[in-house]
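Participant: Would you be able to build a 3D model of this:
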Amino acid sequence: MSLLTRRRLLHRAALSATAAGAARAGLTGAGAAGTAASTAALVAGCGATPDPDGDPAPHGPLRFPPGFRWGAATSAYQIEGAAKEDGRGASVWDTFSHTPGRTRNGDTGDAAADHYHRYAEDLDLMRDLGLHSYRFSISWSRIQADGSGRPNQRGLDFYRRLVDGLHERGIAPMATLFHWDLPQTLQDAGGWENRDTAARFAEYADIVFRALGDRVPDWLTINEPKTVVQNGYIWGHHAPGRQDPDAAYLVAHHLQLAHGLAVRALRATGAKTRIGPALNLHPCYPADDTPEASAATRLYDGYENRLYLDSILKGAYPQDVLADLGPDSRLARGIRDGDLKIISSPVDLVAVQYYTPIYVTGQGDTVRRWPTSEASWQQLYPEGMYDILTRVTRDYGTIPLTITENGLPCPDTLAADGTVDDTARIGFLRDHFAAAHRAIRDGVPLESYHVWSLLDNFEWAEGYDQRWGLVYVDYPTQRRVLKRSAHWYRTVIRDNGL
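Facilitator: Got it, this is the predicted structure:
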């Protein structure tokens, strides 16, 4: 990796930290016209005055295709709790969150939303909302405490009960194998910098596939490998908390290799079920009309999107990214013969997670064009949903797509009458649903949409300060309360549209 590239990557980390500080100080980007402006106006108040019919900014009517599936998403460490029960081992997030100064207020996922004990109640909530699909993740350290060896039967039994409960309520399970909670024992042996971790992941995947088999119709391999790379190894504000760009892109390669090995492991079982990656994709736009901004945006897109899409769907890493990293980078030196063939093992679907656009200057820096949510990194631009979906279809063909995360944090509070009025979230979701609808109309094979998230939960480094859920969780009592957005979403599901 060149010194220039290393400096650029670390500079991005500094810009991210500056943006986060500005957001906590109450600063936001400039306003704009169209749906982004309407969403921003709602979010600015996070409880703005609704329209006379009770919902903000109606589009209607928009009807989705017959058979379109509506769902919600969660992840294991963020909701399960029971961190030391029934044979579960420690993960990198247990270690990270228990390290002073790593998370807001010193929060941990030890209890989270206590889903491990309250899963039946949560399944009933899903049924009452009318969900067609539930996307969740499996805790690797609950299946193999140390990341290898004999499986923990109590862990497998929990996920069997969860999957059976979903089927009993007419909800399709969509399971993610890895959502950032690497067993700590594997991290101690080098983590994702160690190529052997990809092999251990394939063994873990095989255990889970053989335990749950066709009971899970859709499998996702690695959730947001880019977030592990950037947040965990460049910026350092996620586990394992490193700031080492040289290591980061070797980690990217091993995560991609683990994905491909898991795809092959599923095929080897003979299960008649589908599998694909879950990628957070950020549409990248030039900040101005200069040739320099256009060129910088192309490279930025390589790091944000093509590094993962091209390797999985085209069997090659983008040449501009490889050239920028340099022939002596750990990524370049870590690629072995046959790796890209494994990584590009044919998949059945691609899960897209959309939260924010990125605007790039001619110097390769980023600027904010739209107001942000409580999450300082999230610019509010629903049109980005349309752009990224159509881009994937245009550049990679008509592979089935599913949205597995899209949502908004709000400072939700429980009112005296026992309700939670999150009008802003309704407006946000309505605008993004409309953008997805337009993408379908223009030929995108989008099958389903999973709102992030079902429950308020442990939001990684932000602890419990940010609430993303359709369902309010009163953490001291673990009481669940449907927010206004949940009642609205139930109507969307019933009507299959807006």
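
Participant: From now on I want contacts and neighbour counts done on CA atoms only, so please keep to that.
Facilitator: Fine.

Participant: In the stretch 101-250 of the chain, what residue spans correspond to helices?
Facilitator: For the stretch 101-250 of the chain, applying DSSP state H, counting those that start in this stretch gives helices covering 115-129, 140-143, 153-168, 184-188, 196-212, 225-227, 233, 245-269.

Participant: closest one to Thr390 among these?
Facilitator: helix 225-227 (20.5 Å; C-alpha to C-alpha).

Participant: Relative to Ala439, how far out is Phe433?
Facilitator: 10 Å (C-alpha to C-alpha, to the nearest Å).

Participant: cool, and Tyr249?
Facilitator: Tyr249 sits 32 Å away from Ala439, going by C-alpha to C-alpha.

Participant: Who has more neighbours out of those two?
Facilitator: Tyr249 (26 against 22; other C-alpha atoms under 10 Å).

Participant: Now do that one against Thr227, distance only.
Facilitator: Tyr249 is 12 Å from Thr227, by C-alpha to C-alpha.

Participant: anything in contact with each of the two?
Facilitator: Counting by C-alpha atoms under 8 Å, 6 or more residues apart in numbering, Tyr249 and Thr227 have no common neighbour.

Participant: before we move on, the earlier item: so which of the helices of the stretch 101-250 of the chain is the most packed in?
Facilitator: Across those, averaging neighbours per residue (mean count of other C-alpha atoms under 10 Å) puts helix 140-143 on top, at a mean of 28.

Participant: how about this one, so we can line them up?
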Amino acid sequence: MKYAFPQDFWWGSASSAPQSEGESLSFGKSATIWDEWFRLQPERFNQQVGPQQTSDFYRCWRDDIALLKRLNHNSFRTSISWARLIPQGRGEVNPQAVAFYNQVIDEMLAQGITPFINLFHFDMPLAMQQQGGWESRAVVQAYAEFADVCFRLFGDRVKHWFTFNEPIVPVEGGYLYDFHYPNVVDFSRAATVAYHTMLAHALAVRNYRARGQDGEIGIILNLTPSYPRSANPADVQAANIADLMFNRSFLDPALRGSYPQELVALLRQHDQLPPCQAEDAALLAQGVVDLLGINYYQPRRIQCRDSLVNPDSPFMPEWFFSHYAMPGRKMNPYRGWEIYEKGIYDILTNLRENYGNPRCFISENGMGVEDERRFEQNGQIQDDYRIDFIREHLQWVHRGISEGSRCLGYHMWTFIDNWSWSNAYKNRYGFVQLDLASQQRTIKKSGEWFAATAAANGFEEQR
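Facilitator: From the prediction side, this is the model:
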């Protein structure tokens, strides 16, 4: 069977400024929260590898874009670093950053690669974090100004903009579960961060549309389907609450312009609602996106709690559910994540049936593997496991499209093995192998497979 995809399907991959550019304190760029956390606690980063070097896209951009072309990308997502473009968060624009991003955008277009540009990928400028980060409405306004500067400088050529990548992650990591700076564990503050993020999103969308630049603006959400352990009402309700907190808290405002009333009622019941202002509802309603990016890696398996909550423990989402390890599940042992390909189809089906079938694309999907040099033969990593992973997810994407879902493309995470937060280079995700010491790039077997798939706009089912 031939899996043929629609004409003009977006074939590509995704990266981000903080994970690929390097030069994190050079060429006018100021520190982000990652530079600061690494300065304070380098031991929390795998092998104490910090954000300074990464895959050196700042210096290697021309060669890397040529590699994108070799991999038959027709589109590629990266981000603009707020701390590089406006080092103090507000005010003066860094001309070196403008020159750099202009070169990158122009070269991508010259190579026939459509730039997809995201504005925030977990990389809060330290100057803004010191003013409260997403807890501060002043920082919300500063972000909207940064976004508008980007639209003014680059919007003549960039026609696909995204306000945020995975906005739930700074909430979870920075304010609930202690895996991002500022390492706060406080649900009330987390709720404020989440709410203010969506206000910032809506302001950026409003600013973009006011410019009339003939493009589109969206958001990228990591959607993690919540599957109940059983049909027991207690399990079903537990999965519903997990879905409300981790998916619909961003999906509903992005696609409907408002929050689910069930979530609002739950947070009000537990006195966890963020402070709201009278004009917020009208602003949020203006933030409905033109295009939704879907990052999918794993499902969320949920069961009801079978033990009482410690009343002295911090209020947390897990007061309402427990995680469930489904027997027989397929795992990526290196990342500790379940591989469940059908989840990507379930997301598309949910969007089609419950959200008006929005224009969307798979903006990330990927498999991180440790010590890939084990699989090197004749100088090339034979990552057949990654080819299988992509193929099997694409089969479910194809089914969703065949049933009417408006999925316009597939971007893999990621192009070149890149720096990944506190995991640094522990797990590798790229189509292209990076030798950190020499910065040499070598295309893996999966890169060749993807290039052939993109060229053919599909693939034959293996028998």
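
Participant: What separation is there between the residue mapped onto Gln7 of structure 2 from structure 1 and Met385 of structure 1?
Facilitator: Using TM-score structural alignment, the equivalent of Gln7 of structure 2 in structure 1 is Pro66. Distance, Pro66 of structure 1 to Met385 of structure 1, by C-alpha to C-alpha: 21 Å.

Participant: If you count surrounding residues, which of those two has more?
Facilitator: Using other C-alpha under 10 Å as the criterion, Pro66 of structure 1 and Met385 rank with Met385 on top: 29 against 7.

Participant: what sits against the counterpart of that one in structure 2?
Facilitator: For Met385 of structure 1, the aligned residue in structure 2 is Ile344 (criterion: TM-score structural alignment). If you count contacts by C-alpha under 8 Å, 6+ apart, Ile344 of structure 2 has them with Tyr296, His393, Trp396, Val397.

Participant: returning to what we had before: and the helices of the stretch 101-250 of structure 1 as TSV, adding distance to Glu304 of structure 1?
Facilitator: Output for these, formatted as TSV (distance: least, C-alpha to C-alpha, whole Å):
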stretch	distance to Glu304 of structure 1
helix 115-129	32
helix 140-143	26
helix 153-168	32
helix 184-188	25
helix 196-212	22
helix 225-227	7
helix 233	15
helix 245-269	11
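
Participant: Out of those, which gets nearest to Leu454 of structure 1?
Facilitator: helix 115-129 (8.3 Å).

Participant: What range does the closest one cover in structure 2?
Facilitator: Going by TM-score structural alignment: helix 115-129 of structure 1 matches residues 57-71.

Participant: where exactly do the helices run in the stretch 251-400 of structure 1?
Facilitator: Under DSSP H, counting those that start in this stretch, the stretch 251-400 of structure 1 gives helices at 291-301, 307-313, 319-325, 330-334, 339-343, 383-396.

Participant: Quick check: which of those helices is nearest to Ile143 of structure 1?
Facilitator: helix 339-343 (24.2 Å).

Participant: how much does that closest one stray from structure 2?
Facilitator: Following the fit onto structure 2, the mean deviation recorded for helix 339-343 of structure 1 is 2.1 Å by mean C-alpha distance after the TM-score superposition for structure 1.

Participant: In structure 2, point out the residues matching that helix.
Facilitator: Counting by TM-score structural alignment, helix 339-343 of structure 1 lines up with residues 280-284 of structure 2.

Participant: Would you pull up how far the matching stretch lies from the middle of the chain?
Facilitator: 24 Å (C-alpha atoms, centre = their mean, to the nearest Å).

Participant: For that stretch, buried residues please.
Facilitator: Leu283, Leu284 (16 or more other C-alpha atoms under 10 Å).

Participant: which residues in the stretch 351-498 of structure 1 form strands?
Facilitator: For the stretch 351-498 of structure 1, applying DSSP state E, counting those that start in this stretch gives strands covering 358-360, 366-367, 401-405, 446-452, 471-474, 479-482.

Participant: That concludes my questions; thank you for your assistance.
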